[in-house]
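# This is a predicted model, with the sequence first.
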Amino acid sequence: MATAPAPANLPLFYKDLLPLSSVDHADFHARSLDNADFLVNQHAVPLTSDEFVSACRHYPIVFSAGDNPVPLALMGLNEGVNTFVDDQGKLVNPVYVPAYIRRYPFLLARLQPDSDELSLCFDPTSGAVGKFDEGDAMFENGQPTAPVQAILEFCKMFEEAGQRTGAFMDELKKADLLMEGEVSIQQEGNDKPYVYRGFQMVDENKLRELRGDVLRKMMQNGILALIFAHLFSLQLMREVFAEQVKAGKVPEYQEVPTV
């Protein structure tokens, strides 16, 4: 499920980044896009812990492999397969859209390595920001417009959610609750099951064995609810698989690395 890094170590979806400037982009507008073609071949999208309760009704939530795992919403079980959008990048059915997707093409980035200051940047290749006649003006009299202020606030909230997600992941690792995940799905008519690996999940046996004081703390700080949202969401992997079967997007190979 892990996706190859973007060029120049850019985040997922972003092909380029420019800091938004009242001088260079004084006459730029931001417009809505009819589709999200960048999602068509993307099967896993980063998710913040703030979104678990909303996302668990629609997507399997897993954690990426490796020493620094991050939560992921699975939009498909195989590389290059997204069961939630059509070939043009339009949502097939109304579902919760992860904040990581809604943030694009903007994000807050640190322009100077030795500075903690974050600047609002955008992907100039997205087609959503440029010298258009339509859309919302980015600046007026050299000052950011209300839409830009709203975008900035959303990006700040996303960064704060990212920090809470990091703290959540630290707690999972501290309690040694993560294990290598494996899901086996038997398709009717096939002798062998499809086996998906390459991701991490919470080990329910270790969860049951936690000391009472640790469980109490997790219940009080909300972590236990997030863990259950993750565990309940795993049932949706079979539904996503069924959608892949319906679309004819299930590979012949039986054991498939997922994340």
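Yep, it's here.
# Going by C-alpha atoms from here, please, whenever you check contacts or count neighbours.
Noted.
# what's the distance between the longest helix seen in the chain and the middle of its chain?
In the chain, with assignment by DSSP state H, the single longest helix is helix 146-174. Computed by CA atoms, centre = their mean, to the nearest Å, the chain-centroid distance of helix 146-174 equals 12 Å.
# Can you list the buried residues in it?
Residues 148, 152, 154-156, 158, 161-162, 165-166, 168-169, 172 are the ones in helix 146-174 that count as buried (16 or more other CA atoms under 10 Å).
# Any buried residues in the helix or strand following it, and which?
Sequence order places strand 178-180 as the next helix or strand after helix 146-174, per DSSP states H and E. Neighbour-count burial for strand 178-180 flags 178-179 (criterion: 16+ other CA under 10 Å).
# With stretch 203-213 instead?
Buried residues in stretch 203-213 (16+ other CA under 10 Å): Leu207.
# so how far does it reach from one end to the other?
19 Å (CA to CA, to the nearest Å).
# So which residues make contact with that stretch?
Identification of contacts with stretch 203-213 by CA atoms under 8 Å, 6 or more residues apart in numbering yields 176-179.
# Would you reformat those residues as TSV and include distance to Ile227?
Putting the contacts of stretch 203-213 into TSV (distance: CA to CA, whole Å) gives the following:
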residue	distance to Ile227
Asp176	13
Leu177	10
Leu178	11
Met179	13
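# next up, a second structure to put side by side with the first:
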Amino acid sequence: MASAPQQPQLPLFYKDLLPLNSRDHADWKVSPFGTAAHVAQTHAIPLTVDEFIDAQRNYPIVFTAGDNPLPIALMGLNEGVNTFVGDDEKIIAGVYVPAYIRRYPFILAKMRPDSDEMSLCFDPTAGVIGKQDAGNEGGQALFDSEGKPTDYTSQVLDFCSKFEESGQRTRAFLEELKKLDILMDGEVAITRGDNPDKPFVYRGFRMVDEKKLRELPTETLEALNKNGLLMLIHAHLFSMNLMRMIFERQIAQGKMPQAQAAPVN
């Protein structure tokens, strides 16, 4: 279920990357997405620890399997299913939209493997960035008449920079969980009232082992509480109660798999 939501070479959603520059993109603009069609078939969205408190109100937060787990928000329980994108291909109103979705089509990326320098890049295939005369006259200009970044572009750069900083805090949080050895392979079995003998079983993710958490030394728990990590762990654990809610959303939307038992790895 919770395989790492990324492609081998480019991150999730991104099909190509170009570095933004005033020479090639002086007269380019960006328009808002008319729909969330690019999200509609994605069930797991990368999440940072700075978003746990907001995200746990709407989505189960779990961790990807493997040696380097990362947190993800589940918008569906099966591959290709997103229960938060409506028939109008828009994310339903009133739910938290993960920063990963809001960042697209921009991203900070290393253009050279031998350098740590990161450049503001964008996905030219997104369909929302182009020249001013390409039917997007109402969009936001990326550069002014002097070739300097506009306030909009500066805000995008700031957002992407803060996202990278959140990513560093997220990796530090996961390193702490690994050091404490409190992650375990997750498994959730959900039954339907009309067929209680054949549960839908979801695997392929990791979660915090509540028993191991309770057995941590008092001084360790106090340290986790003092540095704010315990709050994040609890947000993750509380969010797991939403697994059935997502399951019920899939039933209501007719997006359940055909089999009565559905292990998803």
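Arrived safely, thanks for sending. Note that the structure is a prediction, hence the values are computed from the model and not measured.
# Need the TM-score between these chains.
The TM-score (TM-score structural alignment, normalised by the length of the first structure) is 0.96; 257 aligned residues with a CA RMSD of 1.2 Å.
# Could you point out which of the contacts of stretch 203-213 of the first structure is nearest to Gln143 of the first structure?
Leu178 (47.1 Å; CA to CA).
# what span of the second structure lines up against stretch 43-56 of the first structure?
Aligned by TM-score structural alignment, stretch 43-56 of the first structure corresponds to residues 43-56 of the second structure.
# and the matching stretch, which residues are buried?
The neighbour-count check on stretch 43-56 of the second structure (16+ other CA under 10 Å) flags 43-52, 55-56 as buried.
# just stretch 25-45 of the first structure next, same as before
Quick answer for stretch 25-45 of the first structure (16+ other CA under 10 Å): 25-31, 36-37, 39-45.
# if you go through the stretch 1-150 of the first structure in chain order, where are the helices?
52-55, 99-103, 146-174 (DSSP state H, counting those that start in this stretch).
# These: which one's closest to Glu117 of the first structure?
Smallest distance to Glu117 of the first structure across the helices of the stretch 1-150 of the first structure (CA to CA): 11.9 Å, for helix 146-174.
# That closest one vs the second structure, average distance?
In the superposition against the second structure, helix 146-174 of the first structure averages 0.2 Å from its aligned positions (mean CA distance after the TM-score superposition for the first structure).
# Find me the equivalent region of that helix in the second structure.
Mapped onto the second structure using TM-score structural alignment, helix 146-174 of the first structure spans residues 151-179.
# Skipping adjacent residues, who's closest to the residue most central in space within the first structure in space?
Residue closest to the mean C-alpha point of the first structure, counted by CA atoms, centre = their mean, is Pro46 at 2.2 Å. Distances taken as CA to CA, 6 or more residues apart in numbering place Leu72 nearest to Pro46 of the first structure, at 4.5 Å, with adjacent residues excluded.
# From Pro147 of the first structure, how far off is the one you found?
Distance from Leu72 of the first structure to Pro147 of the first structure, by CA to CA: 29 Å.
# now do Met201 of the first structure
38 Å.
# ok, and what's touching the longest strand seen in the second structure?
The single longest strand within the second structure, with elements called by DSSP state E, is strand 195-208. For strand 195-208 of the second structure, the surrounding residues in contact (CA under 8 Å, 6+ apart) are 1-3, 62-65, 69, 77, 182-192, 233, 237, 260-265.
# Would you pull up how far the following helix or strand past that strand lies from the middle of the chain?
Where DSSP H and E defines the elements, the next helix or strand beyond strand 195-208 of the second structure is helix 210-214. Mean-position distance between helix 210-214 of the second structure and its chain equals 26 Å (CA atoms, centre = their mean).
# before we move on, what about stretch 169-177 of the first structure?
From the chain centre to the centre of stretch 169-177 of the first structure is a distance of 20 Å (CA atoms, centre = their mean).
# cool, and stretch 237-257 of the first structure?
Counting by CA atoms, centre = their mean, stretch 237-257 of the first structure comes out at 20 Å from the chain centroid.
# quick one: contacts of it?
By CA under 8 Å, 6+ apart, stretch 237-257 of the first structure touches 1, 59-60, 75-78, 81, 83, 185, 192-198.
# 7 Å instead?
With contacts defined as CA atoms under 7 Å, 6 or more residues apart in numbering, stretch 237-257 of the first structure is touched by 1, 60, 76-77, 83, 185, 193-198.
# Selecting buried members of the residues you listed in ChimeraX, what would you type?
This is the ChimeraX syntax for the buried subset of the contacts of stretch 237-257 of the first structure, where burial follows 16+ other CA under 10 Å:
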select :1,60,76,77,83,185,194,195,196,197,198
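# would you turn the contacts of stretch 237-257 of the first structure into a markdown table with distance to Pro98 of the first structure?
Compiled in a markdown table, the contacts of stretch 237-257 of the first structure are given as follows (distance: CA to CA, whole Å):
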| residue | distance to Pro98 of the first structure |
| --- | --- |
| Met1 | 17 |
| Pro60 | 13 |
| Gly76 | 14 |
| Leu77 | 17 |
| Thr83 | 15 |
| Ile185 | 26 |
| Pro193 | 30 |
| Tyr194 | 27 |
| Val195 | 26 |
| Tyr196 | 23 |
| Arg197 | 23 |
| Gly198 | 22 |
